[in-house]
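Undergrad: Here you go, sequence then predicted model.
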Amino acid sequence: MLRIKQKEHGVVDLLSAFGILRLVTPECLLDFKRRYPEIDFYHRECPDKQVERWFLSGEGNVAFSLAPCDEKLYDVSELASFPVKLLVNKKHRLSKKSSVLIQDLEGEPLYIESREFKIHDMIVDKCREAGFEPNIMFETSGFSLCHKMVRENKGISVTVDFVSDDMGHEDMVLIPFSDGIYEWKICMLTRKNEVIGNGVDIFQRHVKEWLDKIQIGSITR
C-alpha cells in the first residue's frame, strides 16, 4: 500500500548520508514541506554505506549519497563535488605546505570517519597503493570529532571545505592533495526502472533549484 501511495499520491521518503544536509541545508527540506504540504515527507540520516544498503533493500524512494554509486542499479544525479583535503593544526609540521602527497600521511596519527563512510575507503586505499598502512588512531561517526582532535593537535584528518567552514578552523589548515583526484561527490539517487512518482519528481527539481540559488548567492547556506 505504501508503494502505491508513493507512486500515486506523493510521498518522499529520503535517505541521506551524514554531512550532505550541511550542503543542501535543512531549510531546503523545510521549504519543500511548506510549499508542498500535500506531499508526505520523511527523512533519515545515516552513514553512506548504510544509505545504500537500505536503498538497495527497498527502503526509501530517493537518496543522497556519495560517489561512486552503482549506475546499473540507480539513476544518479550529481549535485556537487568538493576536493577532499588534509586537515592539520597550524602547529603541525605539515601546516606550511601548499600541497601534500598521500605519503605525507605515513606514520601520522590519523582520525577518520569509520568504514561505513566512503571517504574512509578512499584514503585507506590510496595509502595502500602508496605502500603503507595508515596509522588510524580512531574511526569516528562524523567530521565533528575529527575536527576536535585536530584542533587539539592530537593528529591529522581529512575533510572538505564547506564542512570545515561550518565548524570553524581558525587553529587549523586545509591542504590540498597534489598526487591525484581526491573527490567528495554528492549524488541524488533513484532506482532504475522504478516509477518514482510525482512527489519525488517535484522534490528532485526543488533540490536542484535550491542548490542553484545557493550557487548564485540568492540563498545563503
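TA: Yep, it's here. Values in this document were obtained by computation on a predicted structure and should not be read as measured data.
Undergrad: C-alpha from now on. contacts and neighbour counts both.
TA: OK.
Undergrad: For the longest helix along the chain, which helices and strands make contact with it?
TA: In the chain, taking DSSP state H as the definition, the longest helix is helix 197-216. Here helix 197-216 touches strand 11-17, helix 20-24, helix 26-35, going by 3 or more C-alpha pairs under 8 Å, 6 or more residues apart in numbering; DSSP states H and E.
Undergrad: Determine which of these approaches Lys118 most closely.
TA: Among these, the nearest to Lys118 by C-alpha to C-alpha is strand 11-17 (10.3 Å).
Undergrad: Which stretches in the chain count as strands?
TA: Per DSSP state E, the chain carries strands over the ranges 11-17, 40-46, 62-66, 74-83, 85-89, 109-113, 135-140, 157-159, 172-176, 183-191.
Undergrad: can you give me the angle the first one makes with strand 183-191?
TA: Right, strand 11-17. For strand 11-17 against strand 183-191, the angle by axes from the mean of the first three to the mean of the last three C-alpha atoms, to 10 degrees is 150 degrees.
Undergrad: can you check the fourth one too?
TA: Taking the same axes, to 10 degrees, strand 74-83 and strand 183-191 form an angle of 160 degrees between their directions.
Undergrad: Could you do the fifth one as well?
TA: Calculated by the same axes, to 10 degrees, strand 85-89 forms an angle of 130 degrees with strand 183-191.
Undergrad: which residues sit against strand 85-89?
TA: Outside strand 85-89, the residues that touch it by C-alpha atoms under 8 Å, 6 or more residues apart in numbering are 94-95, 100, 147, 150-153, 155-161, 171-177, 182.
Undergrad: Buried subset of those as a ChimeraX selection?
TA: Burial among those is assessed by 16 or more other C-alpha atoms under 10 Å; the matching ChimeraX selection reads:
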select :94,95,100,147,150,151,153,155,156,157,158,159,160,172,173,174,175,176,177,182
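Undergrad: Comparison target below:
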Amino acid sequence: MDIRHLEYFIEVARQKSFSKAADKIRVSQSTVSKTIKDLETELGKALFNRNSKYVRLTDTGKILFTEAQQVVEMFQHMSTELESISKIEKGKINIGMPPITGATTFAKLLGEFKKTYPNIEITLFEYGSKTVQLGIQDGSLDVGLICCPTNQELYEAIYFTKDPLWVVVHPDHPLTRYPKVDFASLAGESFVLYHRDFSLYDEIVMRCKMAGFQPKVIFETSQRELMIQIVEAKLGIVLLPSKICQELDPQRVTSIPMADPQIFLELSLIWKKGRYLSYATLLWIKYVRNYLLNKTK
C-alpha cells in the first residue's frame, strides 16, 4: 500500500463513482479500478458495494475513509513543509467560487497572481456558496469565494466586497416608473432565482416572507445570461448585484435599486480555520491581502 492507493480510494468515496473519480484525478477509470482492487486484495476486505446505479462504502470502507483522510493530509503536510523550507514557488491551489458573482476583479487578480507565480497551478470550481463551504470542510478545496457572511468559528476570511442586489425587469414593466422598489411591491411576480446551493437563494426567499409573501419561483439557475433572457422574454424578474446590473444592455432589460432593507452580495475569500495550508495557498492568500491593502491606499 502506498499513498496513491489511499488518494484514489478517498476520491472514489467522495465522488461515489469510479468514472468521476478518474476524471477528477485525471487518470483512466481502469487505473482507478485496479488500484482499488489491489487495495482490497491487500486488506482482505471489500471497501465498496458496487452495482450499476451506485458505489457506496462498506462498513470497512467507512472506517478506512476516516483514517485515510488523516494519513493523506499528514503526508501532504509533510510534503508541503519540505516545499516551504526550500521556498520553491510551485504547487497547486483548488479554488471554489460561485459563477453568478461576475467577479471580474477576482478573475483579473487570479491572472496577475499567475503571472507572478507561473509554476503554481490553479484549478477553479464553480459551486454555490454552500457547496464551496462543504468542499473546504472536506479538503477538496483549499480556499473559496462565498457570497454570504462567514462563520468565524469555522473559517478564516478576507473580506472582498459588498454589493447590493437590484431587481432586473423588462423595460415595459410597471416597476420601471419608480426610482427604487421594496420587496412588498414584488409580491405576485415570477422570480428567477439562484440554485438552492447559493446562500442568496435563502436570503431572497426569507426577505420576501418578511414582506408578507411566498415568492413564486419559476426557475433556478446559476447562468446569468439565461436569467437575462427570461426577463427579456417577460417571463419573470431576477435580482442581481448592482455591478452586474450596470453592465447590462438597457435596451434589453431595466435595473432598479432596492429600497432598504437591502440584500447584499458579500464576497469573502475563506479557508478552514486551523487547517495546514500549502505553500502555494499561503502565497495566494498573502497576494490577495496585499492587493486589497494597496487598493485602500
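TA: Good, I have the coordinates. Values in this document were obtained by computation on a predicted structure and should not be read as measured data.
Undergrad: And the TM-score between these chains?
TA: The TM-score (TM-score structural alignment, normalised by the length of the first structure) is 0.86; 216 aligned residues with a C-alpha RMSD of 2.4 Å.
Undergrad: hmm, back to that, just put the helices and strands packed on helix 197-216 of the first structure in JSON lines and tack on mean neighbour count and distance to Asp125 of the first structure.
TA: Below are those laid out as JSON lines (neighbours: other C-alpha atoms under 10 Å; distance: least, C-alpha to C-alpha, whole Å):
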{"stretch": "strand 11-17", "mean neighbour count": "24", "distance to Asp125 of the first structure": "21"}
{"stretch": "helix 20-24", "mean neighbour count": "17", "distance to Asp125 of the first structure": "23"}
{"stretch": "helix 26-35", "mean neighbour count": "14", "distance to Asp125 of the first structure": "33"}
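Undergrad: Which of those sits closest to Met188 of the first structure?
TA: strand 11-17 (9.1 Å).
Undergrad: That closest one vs the second structure, average distance?
TA: In the superposition with the second structure, the average deviation recorded for strand 11-17 of the first structure is 2.0 Å (mean C-alpha distance after the TM-score superposition for the first structure).
Undergrad: how near is the alignment partner in the first structure of Trp284 of the second structure to Met122 of the first structure?
TA: Aligned by TM-score structural alignment, Trp284 of the second structure pairs with Phe203 of the first structure. Distance of Phe203 of the first structure to Met122 of the first structure, given as C-alpha to C-alpha, to the nearest Å: 30 Å.
Undergrad: Looking only at neighbour counts, state which of these two leads.
TA: Phe203 (23 against 14; other C-alpha atoms under 10 Å).
Undergrad: That one reaches Phe32, doesn't it?
TA: Yes: shown here, Phe203 of the first structure and Phe32 form a contact pair, counting by C-alpha atoms under 8 Å, at 7.3 Å.
Undergrad: Over which residues of the second structure does stretch 87-95 of the first structure lie when aligned?
TA: Aligning stretch 87-95 of the first structure against the second structure (TM-score structural alignment) gives residues 168-176.
Undergrad: What of stretch 142-158 of the first structure?
TA: Aligned by TM-score structural alignment, stretch 142-158 of the first structure corresponds to residues 223-239 of the second structure.
Undergrad: Endpoints of that stretch, how far apart?
TA: First-to-last residue span, stretch 223-239 of the second structure, C-alpha to C-alpha: 13 Å.
Undergrad: contacts for it?
TA: Defining contact as C-alpha under 8 Å, 6+ apart, one finds that stretch 223-239 of the second structure is touched by 99-100, 165-170, 189-193, 218, 221, 252-253.
Undergrad: What of stretch 53-61 of the first structure?
TA: So stretch 53-61 of the first structure is contacted by 6, 12-15, 63, 190-191, 196, 200 (C-alpha under 8 Å, 6+ apart).
Undergrad: Let me know the angle separating the lengthiest helix in the second structure from strand 91-97.
TA: For the second structure, the longest helix by residue count, based on DSSP H, is helix 59-86. Between helix 59-86 of the second structure and strand 91-97, the angle comes out at 120 degrees (the same axes, to 10 degrees).
Undergrad: Just want the angle from helix 59-86 of the second structure to helix 279-296.
TA: 60 degrees.
Undergrad: So which bits of helix 59-86 of the second structure are buried?
TA: 61, 64-65, 68-69, 72, 76-77, 80-81, 83-84.
Undergrad: Now the residue mapped onto Leu174 of the first structure from the second structure: closest residue in space, sequence neighbours ignored.
TA: Aligned counterpart of Leu174 of the first structure in the second structure: Ser255 (TM-score structural alignment). Nearest residue to Ser255 of the second structure, sequence neighbours excluded (C-alpha to C-alpha, 6 or more residues apart in numbering): Val168, at 4.4 Å.
Undergrad: any idea how far the one you found is from Glu247 of the second structure?
TA: Counting by C-alpha to C-alpha - Val168 of the second structure and Glu247 of the second structure are separated by 12 Å.
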